[in-house]
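>>> Next comes the sequence, and after it the predicted model I'd like to discuss.
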Amino acid sequence: MHPKLTSDINERLMTLHLHLSQNQSTAVISAYAPTPDSDKEVKERFYSDLDNALASIPRDDKVILLDDFNTRIGHDHEIWSRTISKNGIGKANANGILLLTKCAQHGLIVTNTIFCQKDQLKTTLKHLRSEH
């Protein structure tokens, strides 16, 4: 019998375990984080569930975390040197700090800040009122 490949943790988290070879597996986690305006309890529950999902992955497995974290992680490379590079942009918000903390705890790297780009290419959204 094959192990269960996917697991719905809740309406915001799902995991997929890919067994690539006898000695190699990859865990893919799809996450949709609460917005910055969400209740504190909702955010705490989400990050607790994410922490449990990450902790349940065997150490030898590769991890890919696909996400919509509703965050700004900023560019504070000195503090988060093993999690983001010096190519980030802006200032971190509360959700960004939660994400960076989880990534640091589990040895994950936020890859969209690893690649050197012109500042105008580093963001994908523009705020309607402030146009930032």
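Received it, and whenever you're ready, just let me know what you need. Numbers count the residues shown, from 1 in each chain.

>>> only C-alpha atoms for contact and neighbour calcs from this point on.
Fine.

>>> count of neighbours near Asn87?
18 (other CA atoms under 10 Å).

>>> how about it, secondary structure?
coil (DSSP: H, G, I helix; E, B strand; the rest coil).

>>> Return the set of buried residues in stretch 94-103.
95-100, 102-103 (16 or more other CA atoms under 10 Å).

>>> tell me which of these is nearest to Ile89?
Gly96 (12.1 Å; CA to CA).

>>> Distance-wise, check the closest one relative to Leu16.
Going from Gly96 to Leu16 by CA to CA, to the nearest Å gives 24 Å.

>>> now do Thr6
Thr6 is 4 Å from Leu16, by CA to CA.

>>> now do Lys4
9 Å.

>>> who has more neighbours, these two?
Leu16 (16 against 8).

>>> Please identify the helix or strand for that one.
Assigning secondary structure by DSSP states H and E places Leu16 in strand 13-21.

>>> now for the helix or strand just after that strand, which elements pack on it?
The helix or strand immediately downstream of strand 13-21 is strand 24-32, counting by DSSP H and E. Here strand 24-32 touches strand 13-21, strand 62-68, going by 3 or more CA pairs under 8 Å, 6 or more residues apart in numbering; DSSP states H and E.

>>> what about versus this one:
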Amino acid sequence: MTGKGRELADVMERRKVDILCVQETRWKGSKARSIGAGFKLFYYGVDSKRTGVGVVLKEEFVRNVLEVKRVSDRVMSLKLEIEGVMLNVVSGYAPQVGCELEEKERFWSELDEVMESIPTGERVVIGADFNGHVGEGYTGDEEVMGKFGVKERNLEGQMVVDFAKRMDMGVVNTYFQKREEHSDLQEWS
């Protein structure tokens, strides 16, 4: 593969990333394909102009994939067994600010369904572009977020916080300050 896929594989190899969720892939179809440098992309998309989600795995983990759920062009998950641990990797791409509320509710409903289908005791990692700002600080939301959010909280950010509370999860990227030098991966997620 050439182009963006190969570029992504090179960044993953350089940064030593084994599993990565990607959004806005803009590829039609429901496939798994090698993107080079020992990485494989599992993806789902219905429109080559917008949306699409995927999960990129280092080839050594591909044999550990037990299940792929392609729910929509905004939500998909992979279940892997790694050293006896069940790991569910969920990739999501929330509708942008300005999209219809119905479309946003459909996304959150699909994500809820995926989460509810995961048996208790299995691990879950969500890599998503939630298209929202959870805000700086954490007043009142300490149980799900740290103090390193950015900007003011918007409606979409509140939806993220509410989801984290419902699922007893954390908004992990708010627990640490981001360094500029790592922006090469952020532009891919």
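Good, I have the coordinates. Keep in mind that this is a model prediction, so the values were computed, not measured.

>>> picking that back up, would you turn the helices and strands packed on strand 24-32 of the first structure into CSV with distance to Pro34 of the first structure?
Output for those, formatted as CSV (distance: least, CA to CA, whole Å):
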stretch, distance to Pro34 of the first structure
strand 13-21, 11
strand 62-68, 9
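
>>> Which of those sits closest to Leu121 of the first structure?
That would be, of those and by CA to CA, strand 62-68, which comes in at 18.4 Å.

>>> can you tell me what part of the second structure the helix or strand just after the closest one aligns to?
Remark: after strand 62-68 of the first structure, the chain's next helix or strand is helix 94-105, criterion DSSP H and E. Under TM-score structural alignment, helix 94-105 of the first structure corresponds to residues 155-166 of the second structure.

>>> Can you name the residues in contact with that stretch?
With CA atoms under 8 Å, 6 or more residues apart in numbering as the test, stretch 155-166 of the second structure has contacts from 97, 130-135, 141, 143-145, 170-171.

>>> Mean distance of that stretch to its aligned residues in the first structure, please.
Superposing on the first structure places stretch 155-166 of the second structure at an average distance of 0.8 Å from its equivalents, by mean CA distance after the TM-score superposition for the first structure.

>>> circling back: mean distance, the strand holding Leu16 of the first structure to its aligned residues in the second structure?
Strand 13-21 of the first structure sits 1.0 Å off on average (mean CA distance after the TM-score superposition for the first structure).

>>> Can you give me the buried ones in that strand?
13-17.

>>> Report all helices and strands that it contacts.
strand 6-10, strand 24-32, helix 40-55.

>>> ok, and which of those has the densest surroundings?
Comparing these by mean neighbour count (mean count of other CA atoms under 10 Å), strand 24-32 ranks first with a mean of 18.

>>> In contact with the residue nearest the centre of the second structure, which residues?
Closest residue to the average C-alpha location of the second structure: Gly127 at 2.2 Å, with CA atoms, centre = their mean. Taking CA under 8 Å, 6+ apart, we find Gly127 of the second structure in contact with 20-22, 89-92, 189.

>>> Alignment lookup: Tyr138 of the second structure to the first structure.
So Tyr138 of the second structure corresponds to His77, using TM-score structural alignment.
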